[in-house]
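Undergrad: Sequence and computational prediction follow.
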Amino acid sequence: MTDLPMFPLGSVLFPHMPLPLRVFEERYLVMLSRILSDEPSEFGVVLIERGQEVGGGEQRFTVGTVAQIQQLDATEDFVVLVAQGERRIEILEWLEEDPHPAARVRAIPELVWSDDLMPLRVRAEEAVRRTLRLASESGDQLWSPDVEISDEPAAAAWQLAAIAPVGELDQIALLRSTTMKGLLEALIELMESAGESFIPPWPEEG
């Protein structure tokens, strides 16, 4: 267990994914000033369950990801940074805000990769890219169907979960996965369900 400064957001951060942030709230500027002397400089990210990002008072999920600061640039009014999702954490207890959120957390065990999962990982990638192509035909998508992912299999599995066009509750369910096989199977199942929603209806006979 450890105490960690926290940054509740309206989006889910997965391991091995970038997190660009524009920080302007005073409490989070204080947080940055406190952690930048540490190496590495890290904070936790959790999804807001109810409420808003600005001002506090929101309710938060109990699973999140440690973000490690990679780049930072400051202006007079705000700080722009890019962090990288590292490892998953479970929030055990929210601590008193002083002035930024903080929590007592413990690490969630890493998912173990096995080479016999490679066919499943390939199926998951094909399913995600196929669904992204279908989604791109019906509107703007954050991720291109051709986006590059890591050559490292475990990292690639998390990146596929991150770029999959699903809602935040499904993303939280993926983030809670207890096995690599379970993550990939859940991802394929979600893509099969999501793909159906992008299929245009049959034309009615006139």
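TA: Perfect, I can see it now.
Undergrad: contacts, neighbours, all on C-alpha from now
TA: OK.
Undergrad: what about L92, is that helix, strand or coil?
TA: strand (DSSP: H, G, I helix; E, B strand; the rest coil).
Undergrad: can I assume it is in contact with F61?
TA: No: the pair L92 / F61 is not scored as a contact, 10.9 Å apart, by CA atoms under 8 Å.
Undergrad: Mind checking what helix or strand follows the longest helix anywhere in the chain in sequence?
TA: Secondary structure of the chain per DSSP state H: the longest helix is helix 118-138. Beyond helix 118-138 in the direction of the C-terminus, DSSP states H and E gives the next helix or strand as helix 153-163.
Undergrad: what about the strands in the chain?
TA: For the chain, the strands defined by DSSP state E occupy 2-9, 18-23, 42-50, 59-74, 79-94, 102-107.
Undergrad: Need those in JSON lines (columns: mean neighbour count and distance to L160).
TA: Shown next, in JSON lines, are those (neighbours: other CA atoms under 10 Å; distance: least, CA to CA, whole Å):
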{"stretch": "strand 2-9", "mean neighbour count": "20", "distance to L160": "20"}
{"stretch": "strand 18-23", "mean neighbour count": "16", "distance to L160": "13"}
{"stretch": "strand 42-50", "mean neighbour count": "22", "distance to L160": "19"}
{"stretch": "strand 59-74", "mean neighbour count": "19", "distance to L160": "16"}
{"stretch": "strand 79-94", "mean neighbour count": "18", "distance to L160": "14"}
{"stretch": "strand 102-107", "mean neighbour count": "19", "distance to L160": "22"}
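Undergrad: next up, a second structure to put side by side with the first:
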Amino acid sequence: MPNESLPPSLSLFPLPTVLVPGAALGLRVFEPRYLDLVSECGRRGTGFGVCLLMNGDGDPDEGAETTAAAAFGTEAVIEDFGTGDDGLLTLRVRGRRRFHARQLRVRDNGLQVAEVEWCDDDPVEPLRPEHGLLATLLQGVLEQVGGEHADALDTRIDDAAWVGWRLVEMLPLDDLQRQQLLQLDDPHERLDRLLHLLPED
């Protein structure tokens, strides 16, 4: 019988990118350990953890050092899968809950599994007046590019957390900036940081 006092565990898929809550990500899967991960997620109906690769060139086969991953990441749930023109498994995943990886172990097949602490869900709080510029910016971006998030503008544009995550997802930030923003719990603090990251005219 499993020990209910143990923290939850999550298989990790380190990537040279940051997945944020609500964002979609396309993946091509070919390494045996990650094919095992996808199969396990399908059987159990669970997600896996996406963490930013903090060094190396993103090739996990070059050695353990290149797969050092950030301690904070986002749970990815599989929305769709298929086969690409090259015969490889393709996935469409969606970011769900943020987590903090507390302890890491490596399975015999090389798959990293972490004991995780789930971060609190985003509070639903209205946008503050000082962040109105960011809402206007997001509205302009989404009206230009369209897509699924554009359909939610009318109902979510005053949601501080949603506006912040969509900007983290869509603005031309570098991955370390995205990672720092992912690790913030307060949506208003995240918006403050985003304001400071905007280019000055």
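TA: Okay, I see it. Being a predicted model, the structure only gives us computed values, none of them experimental.
Undergrad: Identify each buried residue in the longest helix of the first structure, please.
TA: Using 16 or more other CA atoms under 10 Å as the test for burial, helix 118-138 of the first structure gives 120-121, 124-136.
Undergrad: From V166 of the first structure, how far off is the counterpart of Q180 of the second structure in the first structure?
TA: Counting by TM-score structural alignment, Q180 of the second structure lines up with A173 in the first structure. Using CA to CA, to the nearest Å, A173 of the first structure is found at 11 Å from V166 of the first structure.
Undergrad: dump the residue contacts of the residue nearest to T46 of the second structure when sequence neighbours are not counted.
TA: Counting by CA to CA, 6 or more residues apart in numbering, T46 of the second structure lies nearest to V77, which is 7.0 Å off, once chain neighbours are set aside. By CA atoms under 8 Å, 6 or more residues apart in numbering, V77 of the second structure lies in contact with T46, G47, F48, V93, R94, G95, R96.
Undergrad: Which residue of the first structure is paired with the third one in the alignment?
TA: The one in question is F48 of the second structure. Match for F48 of the second structure (TM-score structural alignment): F43.
Undergrad: my guess is its match meets P8, correct?
TA: No: assessed by CA under 8 Å, F43 of the first structure is found out of contact with P8, at 10.2 Å.
Undergrad: Now compare the buried residues of helix 118-138 of the first structure and name the two farthest from each other.
TA: L120 and S136 (24.2 Å; CA to CA).
Undergrad: Distance of the closest residue to L181 of the second structure other than its chain neighbours relative to Q179 of the second structure?
TA: Spatial nearest neighbour of L181 of the second structure, chain neighbours left out: R190 (6.0 Å); criterion: CA to CA, 6+ apart. Distance of R190 of the second structure to Q179 of the second structure, given as CA to CA: 11 Å.
Undergrad: before we move on, what about H131 of the second structure?
TA: For H131 of the second structure relative to Q179 of the second structure (CA to CA), the value is 21 Å.
Undergrad: Provide the count of other residues in contact range of M170 of the second structure.
TA: Under the neighbour criterion other CA atoms under 10 Å, M170 of the second structure is assigned a count of 12.
Undergrad: brain fart, G167 of the first structure
TA: 11.
Undergrad: With the one 4 residues further on instead?
TA: Here the count is done by other CA under 10 Å, and Q171 of the first structure has 21 residues near it.
Undergrad: How about the one 4 residues further on?
TA: The criterion is other CA under 10 Å. On that basis, L175 of the first structure has 22 neighbouring residues.
Undergrad: what's near enough to touch the closest residue to it other than its chain neighbours?
TA: Excluding the flanking residues, the one nearest L175 of the first structure by CA to CA, 6+ apart is F14, at 7.0 Å. The contact partners of F14 of the first structure, taken as CA under 8 Å, 6+ apart, are T65, G85, E86, R88, W158, Q159, A161, A162, L175.
Undergrad: Next: Q179 of the second structure.
TA: V18, L52, F72.
Undergrad: Which residue of the first structure sits opposite the first one in the alignment?
TA: This means V18 of the second structure. Aligned partner of V18 of the second structure by TM-score structural alignment: V12.
Undergrad: List the contacts of the nearest residue to its match once chain neighbours are set aside.
TA: The shortest distance from V12 of the first structure to any non-neighbouring residue, by CA to CA, 6+ apart, is to L47 (5.5 Å). L47 of the first structure makes contact with P8, L9, G10, S11, V12, R60, F61, G64, according to CA under 8 Å, 6+ apart.
Undergrad: I'm done for today, thanks for sticking with me.
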